[in-house]
Every structure is written in structure tokens, then in C-alpha cells.
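Trainee: Return a 3D structure for these sequence lines:
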Amino acid sequence: MKLSLRRALILFAAMLFALATGMTAAQAVTNFNNAPNGAHYAKGSAEPVCTVTDATVSCTGTAIEGVGNTNATVTLAVTNTISGVCHNPGTNSKIVEPFSRSVTANTSTNLTSTKNGRLLVPAQTTQGKSTADFLATFKCPNPNWTPEVTSNVLSFTYTLVFAGFTQPAIRITG
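Mentor: Model (predicted):
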């Protein structure tokens, strides 16, 4: 009984930490039904893991065996949804224009299987849009107004799609 209570408290503390820091868990799905028959992670390899640091998403590499001569494409798309307001610079700094923009950056790599039916999937990294970078190029409709970003939410999608298949064998979202 003591051990399960301790585990429950640790899990609860981890969930509170995740909520307090704004962390969200990535959702990973590997479905080798969307791959050549016999595809599997190579010994010592596993599903890629994606991490977010500031505005950068990095996903680990992996190796898949049993793919025959089938090539694949790995893609990492990072989207920032940036919201804010424009201020009129008068004495009240009145809010005059709300805005919301989505900005997506993609990295895509075509992968060729080796002669032994092994696919080496390299690590992927894509830089999202920081608030400072966004403000450096964003202009309010009136040049006298000043933009203020109120939220910058980053999301990402990592996919590995084999040639001849329409759905990803690996999909990670966060």
C-alpha cells in the first residue's frame, strides 16, 4: 500500500510540475502497418523522442530494419501560433487591433534504404519562431502603433512516411 501511495504522489507531483512549467507531453505513435511488411526498429533503436528547447524542436534518430528497398521521407514541422495586440501610443496606450498569426517552419529529408533493407533515420531539428524574431518583422496596420505579443504557442509534428504509403509509420505530435 505504501509503495502505490508513493507512486501516486510522485505522479501527481510530476503532473503539477508539467502544468506549472507549461510542458505538454508529446504523443508518439508507431504503426508499422504503414510500412513494408517486416519493418521493425533495429536492435538498440527505438521510436524517436522529440524535445522542445526555447523555440527549437529536436528529435532523435533511429534505425528501422526489414524495409527492403523501400525509401522514406521524414518531416519535422514546427508551428508557432502568435497572438497579441497593437497599442495606440496615446496617453492611455489604447489597444486598437488584436492579431493572431501562425508561422510554420519545415525540415524534410528523403531517406534511402541500404542494400540490407535498413533505413537509417537521422536526428531532425527545426527552429520555430521566437517572440523577438516575430516582433522584428511584424508591423501593425498603422505604423504609429506598437505590437505586443501576448502568447506564442509552439506545436510540432514529426512524421516518417514510406514510399508507396499514404499514412506515416511514425507520427509524433507535441
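
Trainee: Could you use CA atoms for every contact and neighbour count after this?
Mentor: Fine.

Trainee: Give the other helices and strands that the helix or strand harbouring E97 contacts.
Mentor: E97 is part of strand 95-111, with elements assigned from DSSP states H and E. Judged by 3 or more C-alpha pairs under 8 Å, 6 or more residues apart in numbering; DSSP states H and E, strand 95-111 is in contact with strand 72-87, strand 118-121, strand 124-127.

Trainee: For it, buried residues please.
Mentor: Residues of strand 95-111 classed as buried by neighbour count (16 or more other C-alpha atoms under 10 Å): I95, T104, N106, L111.

Trainee: longest helix in this structure, by residue count?
Mentor: Secondary structure of the chain per DSSP state H: the longest helix is helix 2-21.

Trainee: Now do it: everything it contacts.
Mentor: T24 (C-alpha atoms under 8 Å, 6 or more residues apart in numbering).

Trainee: still on that earlier bit, let me have the helices and strands packed on strand 95-111 in TSV, adding mean neighbour count and distance to L19 as columns.
Mentor: Formatted as TSV, the entries for these read as follows, by neighbours: other C-alpha atoms under 10 Å; distance: least, C-alpha to C-alpha, whole Å:
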stretch	mean neighbour count	distance to L19
strand 72-87	20	19
strand 118-121	21	32
strand 124-127	20	24
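
Trainee: Export those strands as a markdown table, with columns for distance to T53.
Mentor: Output for the helices and strands packed on strand 95-111, formatted as a markdown table (distance: least, C-alpha to C-alpha, whole Å):
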| stretch | distance to T53 |
| --- | --- |
| strand 72-87 | 12 |
| strand 118-121 | 21 |
| strand 124-127 | 10 |
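
Trainee: among the ones you listed, which is nearest T159?
Mentor: strand 72-87 (5.3 Å; C-alpha to C-alpha).

Trainee: Report the angle between the closest one and strand 95-111.
Mentor: 170 degrees (axes from the mean of the first three to the mean of the last three C-alpha atoms, to 10 degrees).

Trainee: and strand 72-87, what does it pack onto?
Mentor: strand 95-111, strand 124-127, strand 146-162.

Trainee: I have a second one here; can you model it like the first so I can compare?
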Amino acid sequence: MKKSLTRVLTLFAALFLALSAGMIAAQAETNFDNAPQGAHYAKGYGEPVCTVEDTTVTCTATRIEGVGNTNATVELAVTSTISGVCHNPGVNSKVVEPFSESVTETTSSELTSTRNGRLIVPAQTTTGVSTEDFLENFSCPNPNWTPEVTSNVLSFEYTLTFAGFEGYPAITITG
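Mentor: Take a look at the predicted model:
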């Protein structure tokens, strides 16, 4: 009973720390049906883990064996969906125009299998658009209006797709 309570409290503390750090809940799926027959994670490796810090997403490296001489593409796309309003300056500072824009930053790499049928997948990192960077390049329709960002929602998609399986990733992680 005491061990069970300790585990529950430890899980609760970990969840609290993750939420307070602003982590995005990620959904991960490995489907080796979309890979060469015999593909599997190398011993000591597994599905990549993606973490978010501010507007930067980093996914860990992994290794996949049993791929023969089939190459792959790994891609990490980070989308910043920024919403806000334009204010008409004046006594009331009225909201005159809402806006919402999405900006996607993508990194991709072509991976070549080794002669022993191993695919070494390096860590991937991509940075989305910060509120400050967005405001540097955004202007309201009227130059006298002032933009105010009310939200900047970050999402990402990591995929690893083998040659010959285009459109069907073997690994997909979204958050």
C-alpha cells in the first residue's frame, strides 16, 4: 500500500513538473509495417522523444536495424499559430481587426542506411516563431493601428519515412 501511494505521488509530481514547464503532450506511433521487412529499433534504442522549450522542439536520436539498403527521410515541422487583434489608438483603444496566422518552420534530412542495414537517425531540432519575431514582421492593415498578440500556440509533427513508402511514415510523433 505504501509503495503504491509513493508511485502515485511520484507520477503526480512528474505530471505537475511537465505541465509547469509548458510541455506539449505528444502522441507517438511507430508502424514498422511502413518499413522494410525486418525493421526494428536497435538494442538500447527506441521511439524518439520530443521535448518543447519555449518555441524550440527537439527530438532525440535513435537507430533502426534490419532496413537493408533502404534510405529514409526524417522531418520535423514546427507550426506557430499566432492570434491577436489590432487596436485603433485613441481614448478607447478600440479593437478594430482580429488576425490569425500560422507559420511553419521545417527541418528535414535524407538518411542513408549503412551497409549492415542500420539507419542512424540523428536528433532533430526546429524552432518556431516567437511572439517578438512575429511582431517584428507584422503590421496591421492601417499603419496607425497597434497589433497585440493574444496567443501563440505551438504544434509539431516529426516523421520518418522510408524510401518506397512515401506518404506512409514508419514513425510519427505529433504534439
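
Trainee: Kindly provide the TM-score of these chains.
Mentor: Superposed pair, TM-score by TM-score structural alignment, normalised by the length of the first structure: 0.93. Supporting alignment: 174 aligned residues with a C-alpha RMSD of 1.4 Å.

Trainee: if we can go back for a sec, right, and the helix or strand after the longest helix of the first structure?
Mentor: Per DSSP H and E, the helix or strand that comes after helix 2-21 of the first structure is strand 27-30.

Trainee: once aligned to the second structure, how far is the helix or strand just after that following strand on average?
Mentor: Sequence-wise, the next helix or strand downstream of strand 27-30 of the first structure (DSSP H and E) is strand 40-41. Taken against the second structure, strand 40-41 of the first structure registers an average deviation of 0.9 Å after superposition, with mean C-alpha distance after the TM-score superposition for the first structure.

Trainee: which other residues reach strand 40-41 of the first structure?
Mentor: By C-alpha under 8 Å, 6+ apart, strand 40-41 of the first structure touches F32, E47, T62, A63, I64, E65, G66.

Trainee: nearest to T166 of the first structure, of those?
Mentor: Closest to T166 of the first structure, out of all of the contacts of strand 40-41 of the first structure and judged by C-alpha to C-alpha, is F32, at 12.6 Å.

Trainee: what does that closest one align to in the second structure?
Mentor: Under the alignment (TM-score structural alignment), F32 of the first structure pairs with F32 of the second structure.

Trainee: Tell me who's in contact with the closest residue to that match other than its chain neighbours.
Mentor: Spatial nearest neighbour of F32 of the second structure, chain neighbours left out: A170 (5.4 Å); criterion: C-alpha to C-alpha, 6 or more residues apart in numbering. Applying C-alpha under 8 Å, 6+ apart, we find A170 of the second structure in contact with E29, T30, N31, F32, D33, N34, A35, T159, L160, T161, F162.

Trainee: re earlier: please name whichever of the helices and strands packed on strand 95-111 of the first structure is nearest to V153 of the first structure.
Mentor: strand 72-87 (5.2 Å).

Trainee: so the closest one versus strand 146-162, what angle?
Mentor: Going by the same axes, to 10 degrees, strand 72-87 of the first structure makes 170 degrees with strand 146-162.

Trainee: What residues in the second structure pair up with strand 72-87 of the first structure?
Mentor: Using TM-score structural alignment, strand 72-87 of the first structure pairs with 72-87 in the second structure.

Trainee: quick one: the matching stretch to the first structure mean distance?
Mentor: Averaged out, stretch 72-87 of the second structure is 0.5 Å away (mean C-alpha distance after the TM-score superposition for the first structure).

Trainee: what separates that stretch from the chain centre, distance-wise?
Mentor: 10 Å (C-alpha atoms, centre = their mean, to the nearest Å).

Trainee: Same question for stretch 67-85 of the first structure.
Mentor: Remark: stretch 67-85 of the first structure is offset 7 Å from the chain centroid, using C-alpha atoms, centre = their mean.

Trainee: Kindly report the same for stretch 31-50 of the first structure.
Mentor: 19 Å.

Trainee: Repeat that for stretch 123-137 of the first structure.
Mentor: That offset, for stretch 123-137 of the first structure, works out to 13 Å (C-alpha atoms, centre = their mean).

Trainee: Could you do stretch 115-122 of the first structure as well?
Mentor: For stretch 115-122 of the first structure, the gap between its own C-alpha mean and the chain's C-alpha mean amounts to 24 Å (C-alpha atoms, centre = their mean).

Trainee: just stretch 28-48 of the second structure next, same as before
Mentor: That offset, for stretch 28-48 of the second structure, works out to 19 Å (C-alpha atoms, centre = their mean).

Trainee: follow-up on the earlier one: would you list the contacts of A170 of the second structure in CSV and tack on neighbour count and distance to D54 of the second structure?
Mentor: Output for the contacts of A170 of the second structure, formatted as CSV (neighbours: other C-alpha atoms under 10 Å; distance: C-alpha to C-alpha, whole Å):
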residue, neighbour count, distance to D54 of the second structure
E29, 13, 24
T30, 18, 26
N31, 13, 30
F32, 16, 32
D33, 13, 34
N34, 20, 33
A35, 23, 33
T159, 21, 21
L160, 25, 24
T161, 22, 27
F162, 24, 31
